[in-house]
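>>> A structural model of the following input is requested.
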Amino acid sequence: MAALLAAAGCSSSSSDDSPPASSGSGAGASAAAKKLSGTVTVFAAASLKESFTTLGKRFEAAHPGTHVTFNFGGSDTLAAGITAGAPADVFAAASAKTMKTVTDAKRASGTPATFARNQLEIVTLPGNPEKIASLKDLTRPGLKVALCDKAVPCGAAARKALDAAGLKLTPVSYEQDVKSALTKVALKEADASLVYRTDVRAAGGRVYGVEFPESASALNAYPIALLKDAPNRAAAREFVALVESAEGREVLDGAGFLRP
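This next block holds a predicted model:
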């Protein structure tokens, strides 16, 4: 009996260290992956809400007995929570800078991998009533513009785009994440904002998006990492593998993300 228990213990330990399956779902998933169970806690940038929610559902369907929970928010806030000891398995950030906060604190396991990029758009009310056609139009007197806070990746990207255009503006508010910035416009509390194109697409007919050339100089890279003290390490590794797989790229492409 002691020998059997010892063998079982070795088997359980080795499953956590086995390489991730080539895909996080599908009939071809490995035998080890099929035995996954428990909750996977993912801290992810607010702009990933729609695509990661879809991937979470697919992961659960492919691995009965698992449950993926998400904490979406500003990447800087999420990174601060992780470095303070918040229990999580995976971190997906909207910038390399916020991921560096986690890696510098030695909370990441291995080297984070960039899985997508994102680009800014000007967001206005449906029909674009203020006739905004360029980044310069945001500086018009009387126009109410909301921006992401400077510490948030979308805020840093907005500042970079404005600097590239040689423009300065004073927003009516600084928001803690990109969803909040878009909501300000959708609720008519601001005339315009700078958000990711993926968020404009996800909002559908609630808002209208305007592309601008300076956004090309402010692309954000999205890194993902398994966390060092992940409570459900085996399942977390498979979720990361799903995000990086062809299936994951298909979902991200559909949401409007750019390839890494």
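>>> CA atoms for contacts and neighbours, from now on please.
Fine.
>>> contact partners of stretch 249-260?
Outside stretch 249-260, the residues that touch it by C-alpha atoms under 8 Å, 6 or more residues apart in numbering are 50-51, 54-55, 114-119, 197-198, 201-202, 221, 243.
>>> Among those residues, the buried ones, what's the PyMOL command?
Buried members of these can be picked out in PyMOL with the line below, counting by 16 or more other C-alpha atoms under 10 Å:
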select buried, resi 50+51+55+114+115+116+117+118+119+197+198+201+202+221+243
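>>> which residues of the stretch 51-200 of the chain fall in strands?
For the stretch 51-200 of the chain, applying DSSP state E, counting those that start in this stretch gives strands covering 66-73, 90-92, 108-118, 120-124, 145-148, 173-175, 192-196.
>>> Please convert the ones you listed to CSV, extending it with distance to residue 15.
Listed next are the strands of the stretch 51-200 of the chain as CSV, based on distance: least, C-alpha to C-alpha, whole Å:
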stretch, distance to residue 15
strand 66-73, 16
strand 90-92, 18
strand 108-118, 17
strand 120-124, 41
strand 145-148, 42
strand 173-175, 43
strand 192-196, 38
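>>> Could you also give me the structure for this second sequence? I'd like to compare it with the first:
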Amino acid sequence: MKRLSLPLMTAVGLMGMTALTACGSGSTDSATSASAAMTPSASSTPSPSSTLSGTVTVLAAASLTESFTALEKSFEAANPGVDVTISFGSSATLAQQIAQGAPADLYASAGTKALDQLPAEAKAKPTTTLARNVLEIATPPGNPKKVTGLASLADASINVVLCAETVPCGSAADAVLTKAAVTAHVVSREVDVKATLAKITLGEADAAIVYHSDVVAAGSKVEGVEIPAAQNTTLAYPLVRLTDTAATKAFADLLASAAGLKELEAVGFLAP
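Take a look at the predicted model:
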């Protein structure tokens, strides 16, 4: 199992990624291989399968880190001949990388807007909605500034951090603030949702607008303040299958399966 961290890929990074094998090879169809990928849980021990081999390269929204990592481990345990390589980052940045030629078998985005940046051939590939997500305010444990909702974020004594305007969590945050007629006291805008949440967990900000799933995944490191449905927005999480190798199809099937949804729901995602 390999792990890449790609919040922003430079030209050098793109050249490095071309060395990764974008396609896996195998002899079974996706239905057979998907059955080998068991539900990820501490109590299940998948039976190894030798029918699939190769590499599956995945570019995925940062908010999918916990769930996709767990599913990757489960899939690789069931299919020891396959190496799943996942790069997490801003959906918009990852889409730009694909448009610039970065190798990828699967692309999972937060929201659908980033898909507009994909090249025409990628837009025509099979797409499945994996889950949905909503926004939530994250504060340090104990909510020391007593943030009660979006209106609190206009207080000049409350330092607010948002995702960059060009990434899904940032444009979504701007939309809910506009809907609520709130001008937040924003002191920083970060490259993706994980970098934004880190400002809270490191004690460098008083509040941030992130995804509900990130608040759940952070556990006791943050405290969540719900945004009412009338002010909130919902983002779909599409999965685009860019190649047709057996290993790619099998991992895509796992991500879109009941087992995949269970892993996503465990960290706060909603059913599609």
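>>> which residue in structure 1 lines up with residue 152 of structure 2?
Here residue 152 of structure 2 is matched to residue 137 in structure 1, going by TM-score structural alignment.
>>> Same check on residue 87 of structure 2?
Residue correspondence, TM-score structural alignment: residue 87 of structure 2 in this structure matches residue 71 in structure 1.
>>> Residue 199 of structure 2 too?
Aligned against structure 1 by TM-score structural alignment, residue 199 of structure 2 finds its counterpart in residue 184.
>>> what's near enough to touch the nearest residue to that match once chain neighbours are set aside?
Setting aside the residues directly before and after it, residue 184 of structure 1 is nearest to residue 190 in space (C-alpha to C-alpha, 6 or more residues apart in numbering), at 5.6 Å. Neighbour list for residue 190 of structure 1: 144, 145, 146, 172, 184 [criterion: C-alpha under 8 Å, 6+ apart].
>>> quick one: the second one from residue 226 of structure 1, how far?
When C-alpha to C-alpha, to the nearest Å is the yardstick, residue 145 of structure 1 and residue 226 of structure 1 sit 37 Å from each other.
>>> And residue 139 of structure 1, by the same measure?
As judged by C-alpha to C-alpha, residue 139 of structure 1 and residue 226 of structure 1 stand 42 Å apart.
>>> Which stretches in the stretch 151-272 of structure 2 count as helices?
Along the stretch 151-272 of structure 2, counting by DSSP state H, counting those that start in this stretch, helices occupy 168-179, 193-201, 212-218, 246-255, 258-266.
>>> try the stretch 1-150 of structure 1
Under the criterion DSSP H, counting those that start in this stretch, helices of the stretch 1-150 of structure 1 are mapped to 2-17, 31-34, 49-62, 75-83, 96-104.
>>> Using neighbour counts, pick out the buried residues of the fourth one.
Neighbour-count burial for helix 75-83 of structure 1 flags 75, 76, 77, 78, 79, 82, 83 (criterion: 16+ other C-alpha under 10 Å).
>>> Next: the last one.
Of the residues in helix 96-104 of structure 1, those with enough neighbours to count as buried (16+ other C-alpha under 10 Å) are 96, 97, 98, 99, 100, 101, 102, 103.
>>> cool, the longest one as well?
Applying a neighbour-count criterion of 16+ other C-alpha under 10 Å, the buried positions in helix 2-17 of structure 1 are 15, 16.
>>> quick one, it and helix 233-244 angle?
Here helix 2-17 of structure 1 runs at an angle of 30 degrees relative to helix 233-244 (axes from the mean of the first three to the mean of the last three C-alpha atoms, to 10 degrees).
>>> What is helix 2-17 of structure 1 packed up against?
Secondary structure elements in contact with helix 2-17 of structure 1, counted by 3 or more C-alpha pairs under 8 Å, 6 or more residues apart in numbering; DSSP states H and E, are helix 233-244.
>>> what range in structure 2 matches the helix it packs on?
Using TM-score structural alignment, the partner range for helix 233-244 of structure 1 is residues 245-256.
>>> Run through who's touching the matching stretch.
Stretch 245-256 of structure 2 is touched from outside by 23-31, 33-34, 37, 52-56, 68, 71, 75, 82, 105-106, 128-130, 239, 241, 260-261, with contacts defined as C-alpha under 8 Å, 6+ apart.
>>> if you set the cut-off to 6 Å instead, what comes out?
The contact list for stretch 245-256 of structure 2, computed with C-alpha atoms under 6 Å, 6 or more residues apart in numbering, reads 24, 25, 26, 29, 30, 33, 34, 52, 56, 130, 260.
>>> re the thing from before, name the residue in residue 139 and residue 226 of structure 1 with the higher neighbour count.
It is residue 226, of residue 139 of structure 1 and residue 226, that has more neighbours when counted by other C-alpha atoms under 10 Å, with 26 against 16.
>>> which ones are touching the more buried one?
With C-alpha under 6 Å, 6+ apart, residue 226 of structure 1 has these contacts: 90, 109.
>>> Distance of it relative to residue 112 of structure 1?
Taking C-alpha to C-alpha, one finds residue 226 of structure 1 at 8 Å from residue 112 of structure 1.
>>> cool, and residue 174 of structure 1?
Following C-alpha to C-alpha, the distance that separates residue 174 of structure 1 from residue 112 of structure 1 is 29 Å.
>>> When those two are compared, which one has more neighbours?
Set side by side, residue 174 of structure 1 and residue 112 give different neighbour counts by other C-alpha under 10 Å, the larger being at residue 112 (20 against 17).
>>> Correct me if wrong: the more buried one contacts residue 224.
Yes: using C-alpha atoms under 6 Å, residue 112 of structure 1 is in contact with residue 224, at 5.4 Å.
>>> Grab the nearest non-local neighbour of the counterpart of residue 214 of structure 2 in structure 1.
With TM-score structural alignment as the matching criterion, the partner of residue 214 of structure 2 in structure 1 is residue 199. Across the structure, with C-alpha to C-alpha, 6+ apart as the measure, the residue nearest residue 199 of structure 1 apart from its sequence neighbours is residue 47 (6.3 Å).
>>> what stretch of structure 2 does stretch 154-168 of structure 1 fall on?
The aligned range for stretch 154-168 of structure 1 in structure 2 is 169-183, by TM-score structural alignment.
>>> which outside residues touch the matching stretch?
The set of residues that contact stretch 169-183 of structure 2 without belonging to it, under C-alpha under 6 Å, 6+ apart, is 154, 162, 163, 164, 165, 231, 232.
>>> and the two most separated of these?
Pairwise distances across those peak at 19.9 Å for 164 and 231 (criterion: C-alpha to C-alpha).
>>> Looking at the two, which one has more neighbours?
Between residue 164 of structure 2 and residue 231, residue 164 has the larger neighbour count (other C-alpha under 10 Å), namely 20 against 15.
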